[in-house]
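In: missing the sequence, but the structure's below:
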């Protein structure tokens, strides 16, 4: 569903992109816009009509958003004969109220398809989202960390899309700790990479990643480009790493870009990760390496120190400022906790 083709206000398009990503702090359009009957028809068609959109958010999320919309419309009604909430919206609200609610802890474990729109202008037509089936509110720990999309991946997506798409277009990309596959799918589809290899160390995460690749293939969100390949890669398994390098050589391929997002969270994996990056840089001397991390503890600083002091990498922090207002048009994420992107060069 391409809401931009409805010829509506940019603020409504941004609201739609936020809603389909299912973020908590959406930017609601003003009631003076929502009270318009044509706008309400668009809202129902694109936001709530399951016959038009098969990947609508969960019922509880829909209900929260629609309740606010109805309240804003009612506050903006000046002429009771002309201004009113549409029958479609009221009937859908009544339907949502009949659906039994699960406990919060149970619902947090439920998988739903989230639509991540790249940060392209709000009046651009034909913009396709990256579809990720995940439990976005999962309280991740241990083996679950790869089963939701994290802020650092969205931050790096913003950077690559708006500042350095040249690093990806028609190039070979390797992602470490790919998790849900969001970044790999963005690189393969919207950013037009020649080849993308998405790797993760856990078998069940790779299975979920494969499912997300299939989801995007079946919904034609890759703009006709080659979908990512998926491979399990344990950073401590030297034979496995050697096999990857050998397979890459046999294919006559060089990786031009190596990326990783939120992969420096655990102290035990910092040195294996840094040493793997060193081996990859030796194998592909011209490659660019970008690591994005949300700064929650000292582990990122420890990772940087290992790369710089022990492995002779030059570590450079890259500027990435998320804009305000309508310029913030996709890959929505919180920057309340600091997120850094660094390049590793040698």
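Out: Structure's in. What do you need? This is a predicted model, so every value here is computed, not measured.
In: When you work out contacts or count neighbours from here on, use the C-alpha atoms and nothing else.
Out: Will do.
In: show me what contacts residue 32?
Out: 73, 76 (C-alpha atoms under 8 Å, 6 or more residues apart in numbering).
In: Report the secondary structure state of it.
Out: Secondary structure, DSSP: H, G, I helix; E, B strand; the rest coil: residue 32 is helix.
In: Number of residues surrounding residue 258?
Out: Using other C-alpha atoms under 10 Å, residue 258 has 25 neighbouring residues.
In: Below is an additional structure, to be compared with the one above:
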């Protein structure tokens, strides 16, 4: 039942309530009360669906559920740009327990104010799990640059839960997102002044990399628009061929791409092949991994992780 608790904190859609088995009504009510200050309307909708689900199955419904549903009847939906704190559960091969990351985001926003970074996308969660668990992602003593960080999930997870990462440099090209990041760090008890983490605005093709010792690049869902692919690949190209202020060259890049448009990814692969022709790097699509207990919406497309590694 702890699985449904994790899914509730991540806002599993109420339409998927029929997937719940062996309902622990007390646990569900406890978690909904945690969520209520952030999104009372979600709690109301979930309770309505849960009560109907239990009644149709002929199961007895706790009086506490009816009572709490009555208390929530006046709850109204959040505005599209309203934020709430979402909790994501991640696992790490170096530990024996699941770990939560909290993110303040606007989960109903697909694109707003010129950015798609106001919500956490599934590719960020998938890349986080991959980097924490795959034996094929060696981040031992690595200084990692995250491109297009959005809500900062990947960078925060590496800081908190990867045992051997030396430093994580979180960047995005959107000033508003950079301004939002300190509050997410505070939610996860990450000291903003820590020498192990930095936050900076990085415009691809314009700004220098924020640290001369970066040897690994990570990014999630930065391939949604073919118009930005040239700049993305150029950043990787330059980082693997030009000493940044006379120091380290990047050796590996891991790019998580959601397959929404095959044509866009074909364009990405053409650009990557130019680096192969120039004998700068090779690239591969990593073997997919399954992460039990991690919830993704049923409509989530395939997510690929491209590894680009310097020759």
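Out: Sure thing, it's come through. Given the structure is predicted, the values throughout are model-derived calculations rather than measurements.
In: host element of the corresponding residue of the second structure for residue 64 of the first structure?
Out: Residue 64 of the first structure maps onto residue 45 in the second structure when the alignment is built from TM-score structural alignment. Assigned by DSSP states H and E, residue 45 of the second structure belongs to helix 40-57.
In: What are the contacting residues of that helix?
Out: By C-alpha under 8 Å, 6+ apart, the list of residues contacting helix 40-57 of the second structure reads 11, 14-15, 17-18, 32-33, 35-36, 60-61, 65-66, 69, 72-73, 75-78.
In: one more time with 7 Å
Out: 14, 17, 32, 36, 61, 69, 72-73, 75-77 (C-alpha atoms under 7 Å, 6 or more residues apart in numbering).
In: Could you tell me the angle between the helix or strand following that helix and helix 40-57?
Out: Heading C-terminal from helix 40-57 of the second structure, the first helix or strand you meet, by DSSP H and E, is helix 63-71. Relative orientation of helix 63-71 of the second structure versus helix 40-57 (axes from the mean of the first three to the mean of the last three C-alpha atoms, to 10 degrees): 140 degrees.
In: out of everything not next to it in sequence, what's closest to the residue nearest the centre of the second structure?
Out: Relative to the mean C-alpha position of the second structure, the nearest C-alpha, by C-alpha atoms, centre = their mean, is the one of residue 124, at 2.9 Å. Spatial nearest neighbour of residue 124 of the second structure, excluding adjacent residues (C-alpha to C-alpha, 6 or more residues apart in numbering): residue 220 at 5.1 Å.
In: how many neighbours does the counterpart of that neighbour in the first structure have?
Out: Aligned against the first structure by TM-score structural alignment, residue 220 of the second structure finds its counterpart in residue 261. Here the number of neighbours of residue 261 of the first structure (other C-alpha under 10 Å) works out to 28.
In: Quick check: residue 261 of the first structure touching residue 294?
Out: No: if you go by C-alpha atoms under 7 Å, residue 261 of the first structure and residue 294 don't touch, sitting 8.6 Å apart.
In: so what sits against both of those two?
Out: Listed as contacting both residue 261 of the first structure and residue 294 by C-alpha under 7 Å, 6+ apart are residue 152.
In: is it true that residue 284 of the first structure touches residue 258?
Out: No: counting by C-alpha under 7 Å, residue 284 of the first structure sits too far from residue 258 to count as a contact (9.9 Å).
In: Could you pull out the strands in the stretch 101-250 of the first structure for me?
Out: 112-116, 130-134, 172-176, 195-200, 229-232 (DSSP state E, counting those that start in this stretch).
In: Please tell me which residues of the second structure the second one aligns onto.
Out: Meaning strand 130-134 of the first structure. Mapped onto the second structure using TM-score structural alignment, strand 130-134 of the first structure spans residues 101-105.
In: quick one on the thing from earlier: who wins for most neighbours among the contacts of helix 40-57 of the second structure?
Out: residue 32 (22 neighbours).
In: Next, the contact list for the corresponding residue of the first structure for that residue, please.
Out: Matched by TM-score structural alignment, residue 32 of the second structure corresponds to residue 48 in the first structure. Neighbouring residues of residue 48 of the first structure by C-alpha under 7 Å, 6+ apart: residue 56.
In: repeat that with 10 Å
Out: Residue 48 of the first structure sits next to 42, 54, 56-57, 59, 62-63, 66, 88-89, 92-93 when contact means C-alpha atoms under 10 Å, 6 or more residues apart in numbering.
In: ok, how many other residues are close to the counterpart of residue 202 of the first structure in the second structure?
Out: Matched by TM-score structural alignment, residue 202 of the first structure corresponds to residue 174 in the second structure. Residue 174 of the second structure has 20 neighbours, counted by other C-alpha under 10 Å.
In: residues contacting residue 174 of the second structure?
Out: By C-alpha under 10 Å, 6+ apart, the neighbours of residue 174 of the second structure are 113-117, 148-150, 200-203.
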